[in-house]
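Student: Please work out how this folds:
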Amino acid sequence: MARFAGVFRAPARSSNLKGELALNLQKLRALHSVIVTGSVTGAATRLHLTQPAVSRSLSALEAELGFKLFNRLGGRLVPTPQGEAFSRECERILLDIDDLTRIGKEIRANRGGRLRIVAMPQLARSLLVPALAQFSKEFPSVSISLEVRERREVERWASGLRFDVGIVMLPTQFEMLTSHSFAELVPVAVLHPDHPLAANKTILPSDLIEDRFIALDRTTLLRQIVDGMYVQAGLAANIWVEVSSAFIACQMVGAGMGVSISDPFSAALLAERDVVVRPCKTSARLNYAFVYPRHSKKTAQAVRFSEIVRSTLENLMGRFEFVQGQTIR
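Tutor: Presented below is the predicted three-dimensional model:
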């Protein structure tokens, strides 16, 4: 928060604190609203203010920060690089303030608190939904917030520390997070039920080099792991399609478009009806972990939810042969 000292400067007299804070929040809300709506007019409508009031707030904020927030191009307001970077931090601050308001209301209403979770989509669908159902039975008065983000977004979102527990695939790079690995799983081959290798118990990466391969895009950790499996074998997959979602890749396999190598959670969603899933014979592993804010005490709800997730994974492993006998910590 130190970088925003100019925006949230201490007032000269304590009696002015409320007015100063409201004024500075108005500047941040004006910036955020212009970013969201794309215009001063839209921001004014959103905030129930006049256009000159929004313009004055932006000008005052620019004066305090010492850099331009927007350039005007062809009649449009386009954020400068500095404005875009500042607006992301601004959004986090406003969300935190909104959270404080909500927390106060929950305390006043004697609610049982809130559990805030951030996780990747494949975990949310097959693992977290049943875990949350169990958690809600045990803690019926606790409200739940589940933020579902792709892995490359999860860490950046979690670094804002607006969560109690996150579930990610390691490694993680943020020092403000502490991680506890809870599962080490083998990547799985996903085949159409009519595939010649569908009856095999395990699949080597080399077994699939003649097939049209459905791969994740190169920015994903799973794609990097799969590429490493083929490099280690001295081979290259016959990549035919690239997608950003492992679940969509599995659906494409079910539609007869090719084969894929996936994480077990995405494959589990289709394993009983549309595709055949087999563990890969490889030394590669997918390491899943809980992450928590390093400098905050874990809440009792977060600890219990982590225990329920482990139990839910054990049940999942009992249902599907392709994850049996693998490591849960």
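Student: use CA for all of it now, contacts and neighbours both
Tutor: Fine.
Student: What helices and strands are in contact with the longest helix seen in the chain?
Tutor: Counting by DSSP state H, the longest helix found in the chain is helix 81-108. Helices and strands touching helix 81-108, by 3 or more Cα pairs under 8 Å, 6 or more residues apart in numbering; DSSP states H and E, are helix 17-37.
Student: In the helix it packs on, which residues are buried?
Tutor: Residues of helix 17-37 classed as buried by neighbour count (16 or more other Cα atoms under 10 Å): 20, 24-35.
Student: want to throw these into JSON lines with distance to P196?
Tutor: As requested, these are exported to JSON lines (distance: Cα to Cα, whole Å):
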{"residue": "E20", "distance to P196": "71"}
{"residue": "N24", "distance to P196": "66"}
{"residue": "L25", "distance to P196": "63"}
{"residue": "Q26", "distance to P196": "64"}
{"residue": "K27", "distance to P196": "64"}
{"residue": "L28", "distance to P196": "60"}
{"residue": "R29", "distance to P196": "59"}
{"residue": "A30", "distance to P196": "61"}
{"residue": "L31", "distance to P196": "58"}
{"residue": "H32", "distance to P196": "55"}
{"residue": "S33", "distance to P196": "56"}
{"residue": "V34", "distance to P196": "57"}
{"residue": "I35", "distance to P196": "53"}
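Student: Please give the structure of this sequence too, so both can be compared:
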Amino acid sequence: MRITHRHLEAFRAVHLAGGFTKGAQLLGISQPSISRLVQQLQQAVGFTLFTRIDGRTVPTAEALALHQGVERSFHGLDEVMQHADNIRHHRVGSLRIVSMPALAHAFLPGVLARFMKERPGVVATLQIERTDALPHWITSQQFDIGFANLPVDKPGIQTELFDEAEGVCVMPAAHSLSAKKFIEPKDLRNVPFIHSGPNGRMQASIRHMFEDAGVHCDVQIETPLAAVACRLVEEGAGVTIVDPFTAHLYERQGLVARPFRPELKFNFGVLFPSYAARSTLVRQFMSAVSEERDRILGRAGAPRSRARGTAKPSSRKAVA
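Tutor: Okay, here's the model as predicted:
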């Protein structure tokens, strides 16, 4: 006869309850039913499982040895059920994110850390790559989500505009320009300036803007990383223009940021592999990212993203 889980369940119940009647009550079945199951198990294993001593049901030595193996089996089953519960509530799985430096240095770590605190069984990856290298990682499905400057035009990628991200001028709180509501190129005449941007196009666009205004831009330092530029501002090396997400982090550390005019658009986008379904974990993370974006930019409840095959940048001057 084949031993089933029901046979082991009956044996375990009698052993734990100390009798057939109480064991049957534990399982919610009749006493004859549990007796029949235990009898069938005895026939299958070839030895007696319980005996009567002074009116009590007592497991035999063989039953005690068998019980150890049964408990291991039930413990394994409990682990399986717990794992299934974790999957059902999205507490396990993996989340693979690749991002351009601007968002990976200042914005994403905070969101990801808070997201992971509620999901201790999830394993996450946050890798930093240049925008021009990101499409390869997404189309090869080595990552679930990518953050890059738009436009990205490559088959196999679905893009969404995450935020146009208007540039801001970052300076020390005691700087004379901090009293202004917004900063224009003319305000930065002969002011030590730190050029930053994810690529040469950003720096070139800023230079053209100063040239169009007839203002000499006193570039002291150039760096491709907005976070490095803000650190240099902290050290008194000058002022810089960066995205609002990087600026937000350094405002918390004592710098101030003012809108820059005319507007500079970073055009941050989100990339997904076109031929892979987005998991619930991915959707939940994107919801958390969008909420944090709107909180930082003061746009709570104002959705900004739009899905498309390949996103187009804003019709205004795009510098990303």
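Student: picking that back up, what's the angle from the longest helix of structure 1 to helix 17-37?
Tutor: 120 degrees (axes from the mean of the first three to the mean of the last three Cα atoms, to 10 degrees).
Student: circling back to that earlier point, what is the nearest of the buried residues of helix 17-37 of structure 1 to P193 of structure 1?
Tutor: Of all the buried residues of helix 17-37 of structure 1, P193 of structure 1 sits closest to I35, with 48.4 Å by Cα to Cα.
Student: which one in structure 2 is aligned with that closest one?
Tutor: Taking TM-score structural alignment, I35 of structure 1 has no aligned residue in structure 2.
Student: any idea how far F305 of structure 1 is from I35 of structure 1?
Tutor: For I35 of structure 1, the distance to F305 of structure 1 (Cα to Cα, to the nearest Å) stands at 36 Å.
Student: re earlier: how about the next helix or strand after the longest helix of structure 1, aligned to which bit of structure 2?
Tutor: Later in the chain than helix 81-108 of structure 1, the nearest helix or strand by DSSP states H and E is strand 114-119. Mapped onto structure 2 using TM-score structural alignment, strand 114-119 of structure 1 spans residues 94-99.
Student: burial of the counterpart of V309 of structure 1 in structure 2, as a residue count?
Tutor: In structure 2, the residue paired with V309 of structure 1 is V289, using TM-score structural alignment. Neighbourhood size, V289 of structure 2 [other Cα atoms under 10 Å]: 19.
Student: so which strand or helix has V289 of structure 2?
Tutor: V289 of structure 2 belongs to helix 280-296, assigned by DSSP H and E.
Student: so what's the counterpart of V239 of structure 2 in structure 1 up against?
Tutor: For V239 of structure 2, the aligned residue in structure 1 is V259 (criterion: TM-score structural alignment). Contact analysis of V259 of structure 1 by Cα atoms under 8 Å, 6 or more residues apart in numbering lists 189-192, 208, 211-214, 253.
Student: how about a cut-off of 7 Å?
Tutor: With contacts defined as Cα atoms under 7 Å, 6 or more residues apart in numbering, V259 of structure 1 is in contact with 190-191, 211-214, 253.
Student: which of the residues you listed has the most neighbours?
Tutor: Going by other Cα under 10 Å, V190 tops the contacts of V259 of structure 1 with 31 neighbours.
Student: The aligned residue in structure 2 for it sits in which helix or strand?
Tutor: Aligning on TM-score structural alignment places V190 of structure 1 opposite V170 in structure 2. Here V170 of structure 2, judged by DSSP H and E, is contained in strand 168-172.
Student: Could you identify the helix or strand that succeeds that strand?
Tutor: As assigned by DSSP H and E, the chain's next helix or strand after strand 168-172 of structure 2 is strand 193-196.
Student: and R72 of structure 1, how many neighbours?
Tutor: Neighbours of R72 of structure 1 using other Cα under 10 Å come to 10.
Student: Tell me which residue of structure 2 lines up with it.
Tutor: R72 of structure 1 maps onto nothing in structure 2, by TM-score structural alignment.
Student: quick one: contacts for R72 of structure 1?
Tutor: Taking Cα under 7 Å, 6+ apart as the test, what R72 of structure 1 contacts is V78.
Student: What helix or strand is it located in?
Tutor: Counting by DSSP H and E, R72 of structure 1 is part of strand 70-73.
Student: now stretch 220-240 of structure 1, how far from the centre of its chain.
Tutor: Distance, stretch centre to chain centre, for stretch 220-240 of structure 1: 24 Å (Cα atoms, centre = their mean, to the nearest Å).
Student: Run through who's touching it.
Tutor: Residues contacting stretch 220-240 of structure 1 (Cα under 7 Å, 6+ apart): 205, 209-218, 284.
Student: switch to 8 Å and redo it
Tutor: Under the criterion Cα under 8 Å, 6+ apart, residues 151-152, 205-206, 208-218, 244, 261-263, 282, 284 lie in contact with stretch 220-240 of structure 1.
Student: can you check stretch 120-129 of structure 2 too?
Tutor: Contacts of stretch 120-129 of structure 2 (Cα under 8 Å, 6+ apart): 86, 91-101, 104, 116.
Student: What is the most widely separated pair among these?
Tutor: N86 and P101 (32.5 Å).
Student: quick one: which of these two has more around it?
Tutor: P101 (23 against 16).
Student: can you pull the contacts of the more buried one?
Tutor: So P101 of structure 2 contacts 128-130, 198, 225 (Cα under 8 Å, 6+ apart).
Student: what about structure 1, which of the residues you listed hold up?
Tutor: Among those, the ones still in contact in structure 1 (both residues aligned by TM-score structural alignment, their matches' Cα atoms under 8 Å) are 128-130.
Student: In strands only, show me the residues you listed.
Tutor: Among those, DSSP state E puts I128 in strands.
Student: list the contacts for the residue nearest to I107 of structure 1 when sequence neighbours are not counted?
Tutor: In this structure, I107 of structure 1 finds its nearest non-sequential neighbour in G113, 7.6 Å apart by Cα to Cα, 6 or more residues apart in numbering. Residues near G113 of structure 1 by Cα under 8 Å, 6+ apart: 103, 106-107, 141-143.
Student: State the distance from G113 of structure 1 to G228 of structure 1.
Tutor: 44 Å.
Student: Equivalent analysis for W157 of structure 1, please.
Tutor: Remark: distance between W157 of structure 1 and G228 of structure 1 (Cα to Cα) = 27 Å.
Student: What is the aligned counterpart of F135 of structure 1 in structure 2?
Tutor: Matched by TM-score structural alignment, F135 of structure 1 corresponds to F115 in structure 2.
Student: Regarding that match, which helix or strand does it belong to?
Tutor: Counting by DSSP H and E, F115 of structure 2 is part of helix 108-117.
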